[in-house]
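>>> I'd like to go over a predicted model; first the sequence, then the structure.
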Amino acid sequence: MPLQADGDVPGLIVKFGDYPLHHGGVGAIRSLGRLGVPMYAITEDRYTPAAASRYLERAFVWPTSGTEEPEHLVEGLLRIGRRIGRPAVLVPTDEEAAVLIAEHQEALGDSFLFPRVEPELPRRLASKQGLHELCVEHGVPSPSAAFPQSYDDIVAFAEKARFPVVAKNREAFVRRARPAVNGTTRIATREGLLALARDWVGRPGDPGVILQEYLPREEAEDWIVHAYFDRDATPLAMFTGVKVRSWPPHAGMTANAYVVDNPELADLAARFVKQIGFTGIVDLDLRFDRRDGQYKLLDFNPRMGAQFRLFESESRVDVVRAMHLDLTGRAVPEGEQRAGHRYLVENIDLPALLAYRRSGYTTPHAPARASGTELAWLAGDDLRPFFTMLARFVRPGAKHLYQLWRANRRGGTTTK
């Protein structure tokens, strides 16, 4: 039986910040649009890949930085809601949007449909420190971590730490003019840490970092969980997979991944989400540490992940479709995930492949052969986003990839 969605309830892609080449937003527009759901999106301008999709009814051009006052962003959303003219399902593509929606549910509730969650929970989950504290509270493995409050704390940490260590921005989801580190940064020595830390002094939220145990990639496996949980924190769609390549290498956005059944990992994710009472779409990154046999939770994104289209059930359900079906009062059909299916992001997988081959790293936990491939940009029924991506990517994109490669050579890499 074909999957049927409520075509009277539109969807709105909500994004704050300047990142026009976002394949996840295009994937959500296509996913719901193919079911006959009218789709709208907030875009940086009229010439983004999302704005070019044949499945988009209208792009609302609203350049934002993600640093605006919440009241301004809420009023902007309400203004868009009035222009749509009927309640729409909100699909946030970044933490800023997910946190804003959760913390302003009362103001947005009459104009939009979205999972109702404890207002403070998405902010806590998106925070590196908040997530670590929740993991400790509920017995979920995560890398050991320290949260220095001053330069003296960092000096004391350096005296007893086992290097290398990893430094991340404590509130990574909050866009800043001068972040403490440029994403996930591997620090090899005590001297290197102290040299970096001198630049962290004197900034708002000083020093604003989390210092974390380094899990060596030679002894680890990168896993992904995507799921949708209903109002009772029960999973209506649950998927697991492995990350084969990312860009920048080993610590960035997924460039290539496979669907791999992992009941143990699915059970861990379901139990944790039930314990914290989260409702909605989740995108989890975990690293399996072969040294102690534990899956360690690295990131909990309280929204759809850019690579969500890797996962679809035999019933044609993905996490975005599951959310729309559930919020419009329709049953979410059960079905097994498409094991062995592959996802590939065309504009970043080639440089990632070259970097991984140069490092000699392989992914032994990935399938030897794909049962099928989903491309992030190219789709036969919706070609314009692919060519729009190429037009915007070629020159500035190549320069950006080179800058990220140089940062990775120095030991710093940028997360998704």
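That came in fine, so what should we check first?

>>> CA atoms for contacts and neighbours, from now on please.
Fine.

>>> now the strands for the stretch 51-200 of the chain?
For the stretch 51-200 of the chain, the strands defined by DSSP state E, counting those that start in this stretch cover 56-61, 88-92, 112-113, 145-146, 165-169, 185-187.

>>> to L3, which of those lies closest?
Nearest to L3, of all those, is strand 88-92, at 17.8 Å by CA to CA.

>>> buried ones in that closest one?
Buried residues in strand 88-92, counted by 16 or more other CA atoms under 10 Å: A88, V89, L90, V91, P92.

>>> quick check, nearest of these to M238?
Comparing the buried residues of strand 88-92 against M238 with CA to CA places V91 closest, at 17.9 Å.

>>> is it true that the closest one touches F16?
No: checked against CA atoms under 8 Å, the pair V91 and F16 is beyond contact range at 12.0 Å.

>>> quick one: which of the strands of the stretch 51-200 of the chain is nearest A197?
Taking CA to CA, strand 165-169 is the member of these nearest to A197, at 10.0 Å.

>>> show me how far that closest one is from its chain's centre.
Centroid displacement of strand 165-169 relative to its chain, using CA atoms, centre = their mean, to the nearest Å, is 18 Å.

>>> just checking, what packs against it?
Helices and strands touching strand 165-169, by 3 or more CA pairs under 8 Å, 6 or more residues apart in numbering; DSSP states H and E, are strand 185-187, strand 209-213.

>>> I'd like to know which elements the last one is packed against.
In other words, strand 209-213. Strand 209-213 sits against strand 145-146, strand 165-169, with contacts defined as 3+ CA pairs under 8 Å, 6+ apart.

>>> this is the comparison structure:
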Amino acid sequence: MRRAPVAADRSVPGLIVKIGDYPLHHGGVGAIRSLGRLGVPMYAVTEDRWTPAALSRYLTAGFVWPTTGTEPAEELVAGLLGIGRRIGRPAVLVPTDEEAAVLVAEHAAELAGSFLFPPVEQGLPRRLASKQGLHELCTEHGVPTPATLFPVSFEEIEKYASVARFPVVAKNREAFERRRRPAVHGTTRIGGPRELLDLAREWGPEPGVILQEYLPREEAEDWIVHAYFDAESAPLALFTGVKVRSWPPHAGMTANAYIVDNPELAAMAEQFIKRIGFCGIIDLDWRFDRRDGQYKLLDFNPRMGAQFRMFENEAGIDVVRAQHLDLTGRKVPEGEQLTGRRFVVENIDLPALAAYRRSGYTTPHAPARASGTELAWAARDDIKPFFTMLARFVRPGVRHLRQLWRSRRRAAAAAAVEQSAEQSAR
């Protein structure tokens, strides 16, 4: 059956908003394509003129605005308002990171005249992006989550190290710390008490970390939920999927995933969103712990996820399209999710595949064959972002190999000189 085209309001543009320096972001490219293919004029904040997003054929214009995430909020709001004036008409905002989502929510009053965005409670996105805030909300509303400690001193970590069951996982307490001086880089697996204490000595008198129960991969499954909720916290698009591979392995960005129906998980996510009163796009990471049969919520991203384009229903709706339709007063078409549809991030799935094969780990519930594949970068109707990604992705790798070769060469030369001196001394 041929589906009807999605009838978007082409008079209302979209703006991809990002804070921080991460030019190789396939989620932003996916959002530009998703709305651009409907005829929606698309704009984007970019680090420079040569990012993959900046070269998409569906981008009407890019705004080069390098940021670090450490700027004062007033400066970032002023920058956004300046972009709004250059666009010249209200645009739907599509944040791609927590900093942007929090900025929009906390400065809604200043931004409302120039942009369209969900009327989320002002302080909720920041609380959800915080590991501690999320854990408190989960506890309050009865949502399972891994056992977690929020240490406030080295002495508390010492006491924990003497009784904890290792391995454990360390994460930055606040999402924004990755832009500043993070205590740990991403999710860090810690094998024993001595390793924990060695790391903790570098965290200072006020550790900005959480220490969390490790859910062993042999006894767990990684699930994801992407959805869009309207102003009444009703789901207008809700999808469930299973993560097959990530990079770095088991703890990083999704490299390969499938849409898989999971009514139980969908109901849990919907109920939680209703209770906390969230509206807008969400990207949730859950881990099913087979030891106790519970889905445990690990991360709540109050914005579009980088892999959102894997999720689409029979009516051609993804979460970005759902948001644009809803905020422009259009009906969001209903439809079953395209179960079995696969998502592949080309530049990180190959190393992830090699790592997973070495470990012998396979993902339960992943279909044997995909019903369709969405590539993160390559698209027949928009190929420039793919080649731009390759150029920017390969160059640092080549530079690193050259540096490694030169350092080894210098080391070999130094060793030869040392050996020659020893022989002369004899």
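Arrived safely, thanks for sending. On a predicted model such as this, the values are computed, not experimentally measured, just so you know.

>>> if we can go back for a sec, need the buried residues of strand 88-92 of the first structure in JSON lines with distance to G25 of the first structure, can you?
Shown next, in JSON lines, are the buried residues of strand 88-92 of the first structure (distance: CA to CA, whole Å):
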{"residue": "A88", "distance to G25 of the first structure": "16"}
{"residue": "V89", "distance to G25 of the first structure": "14"}
{"residue": "L90", "distance to G25 of the first structure": "12"}
{"residue": "V91", "distance to G25 of the first structure": "9"}
{"residue": "P92", "distance to G25 of the first structure": "9"}
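
>>> and the two most separated of those residues?
Using CA to CA, the buried residues of strand 88-92 of the first structure span at most 12.3 Å, a distance reached by A88 and P92.

>>> which of the helices and strands packed on strand 209-213 of the first structure is buried the deepest?
Comparing those by mean neighbour count (mean count of other CA atoms under 10 Å), strand 165-169 comes out on top with a mean of 22.

>>> where in the second structure does that strand fall?
With TM-score structural alignment applied, strand 165-169 of the first structure matches the range 168-172 in the second structure.

>>> next one: stretch 41-57 of the first structure
Counting by TM-score structural alignment, stretch 41-57 of the first structure corresponds to 44-60 in the second structure.

>>> now swap in stretch 92-107 of the first structure and tell me
Alignment of stretch 92-107 of the first structure against the second structure: residues 95-110, by TM-score structural alignment.

>>> now that stretch: buried residues?
By neighbour count on 16+ other CA under 10 Å, the buried set for stretch 95-110 of the second structure is 95-106, 108.

>>> mind putting those residues into JSON lines with distance to L199 of the second structure?
Shown next, in JSON lines, are those (distance: CA to CA, whole Å):
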{"residue": "P95", "distance to L199 of the second structure": "33"}
{"residue": "T96", "distance to L199 of the second structure": "31"}
{"residue": "D97", "distance to L199 of the second structure": "27"}
{"residue": "E98", "distance to L199 of the second structure": "26"}
{"residue": "E99", "distance to L199 of the second structure": "27"}
{"residue": "A100", "distance to L199 of the second structure": "30"}
{"residue": "A101", "distance to L199 of the second structure": "31"}
{"residue": "V102", "distance to L199 of the second structure": "30"}
{"residue": "L103", "distance to L199 of the second structure": "32"}
{"residue": "V104", "distance to L199 of the second structure": "35"}
{"residue": "A105", "distance to L199 of the second structure": "35"}
{"residue": "E106", "distance to L199 of the second structure": "34"}
{"residue": "A108", "distance to L199 of the second structure": "39"}
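
>>> what's the average distance of the helix or strand containing E221 of the first structure to the second structure?
Here E221 of the first structure is covered by strand 220-229, with elements defined by DSSP states H and E. Here the mean offset of strand 220-229 of the first structure against the second structure after fitting is 0.2 Å, by mean CA distance after the TM-score superposition for the first structure.

>>> compared with the first structure, how much does the lengthiest strand in the second structure deviate?
In the second structure, taking DSSP state E as the definition, the longest strand is strand 235-247. If you overlay the two and look at strand 235-247 of the second structure, the average distance to its match in the first structure is 0.3 Å (mean CA distance after the TM-score superposition for the first structure).

>>> and that strand, what does it pack onto?
strand 220-229, strand 253-259, helix 263-276, helix 319-327, helix 346-359.

>>> now do the third one: distance to the chain's middle.
Centroid separation for helix 263-276 of the second structure versus its chain: 20 Å, with CA atoms, centre = their mean.

>>> who touches whichever helix or strand comes after that helix?
With elements assigned by DSSP H and E, the helix or strand that comes after helix 263-276 of the second structure is strand 280-289. The contact list for strand 280-289 of the second structure (CA atoms under 8 Å, 6 or more residues apart in numbering) reads 117-118, 120, 215, 219-231, 294-305, 319-320, 323.

>>> can you say which of the residues you listed are buried?
Buried among the contacts of strand 280-289 of the second structure (16+ other CA under 10 Å): 117-118, 120, 215, 220-230, 295-305, 319-320, 323.

>>> need the helices and strands packed on strand 235-247 of the second structure in a markdown table with distance to G191 of the second structure, can you?
Formatted as a markdown table, those follow (distance: least, CA to CA, whole Å):
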| stretch | distance to G191 of the second structure |
| --- | --- |
| strand 220-229 | 18 |
| strand 253-259 | 22 |
| helix 263-276 | 31 |
| helix 319-327 | 38 |
| helix 346-359 | 17 |
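
>>> wait, which of these is closest to G142 of the second structure?
Set against G142 of the second structure and scored by CA to CA, those come closest in helix 263-276, at 8.8 Å.

>>> how big's the offset between that closest one and the first structure?
Helix 263-276 of the second structure, aligned to the first structure and superposed, deviates on average by 0.3 Å (mean CA distance after the TM-score superposition for the first structure).

>>> can you list the residues that contact that helix?
Outside helix 263-276 of the second structure, the residues that reach it (CA under 8 Å, 6+ apart) are L137, H141, V143, V225, S233, A234, P235, L238, F239, T240, C279, Y295.

>>> next: stretch 179-196 of the second structure.
Counting by CA under 8 Å, 6+ apart, 20, 68-70, 161-162, 166-172, 177-178, 202-203, 207-209, 214, 251-252 sit against stretch 179-196 of the second structure.

>>> so V417 of the second structure versus R409 of the second structure, what's the distance?
Taking CA to CA, to the nearest Å as the measure, V417 of the second structure falls 12 Å from R409 of the second structure.
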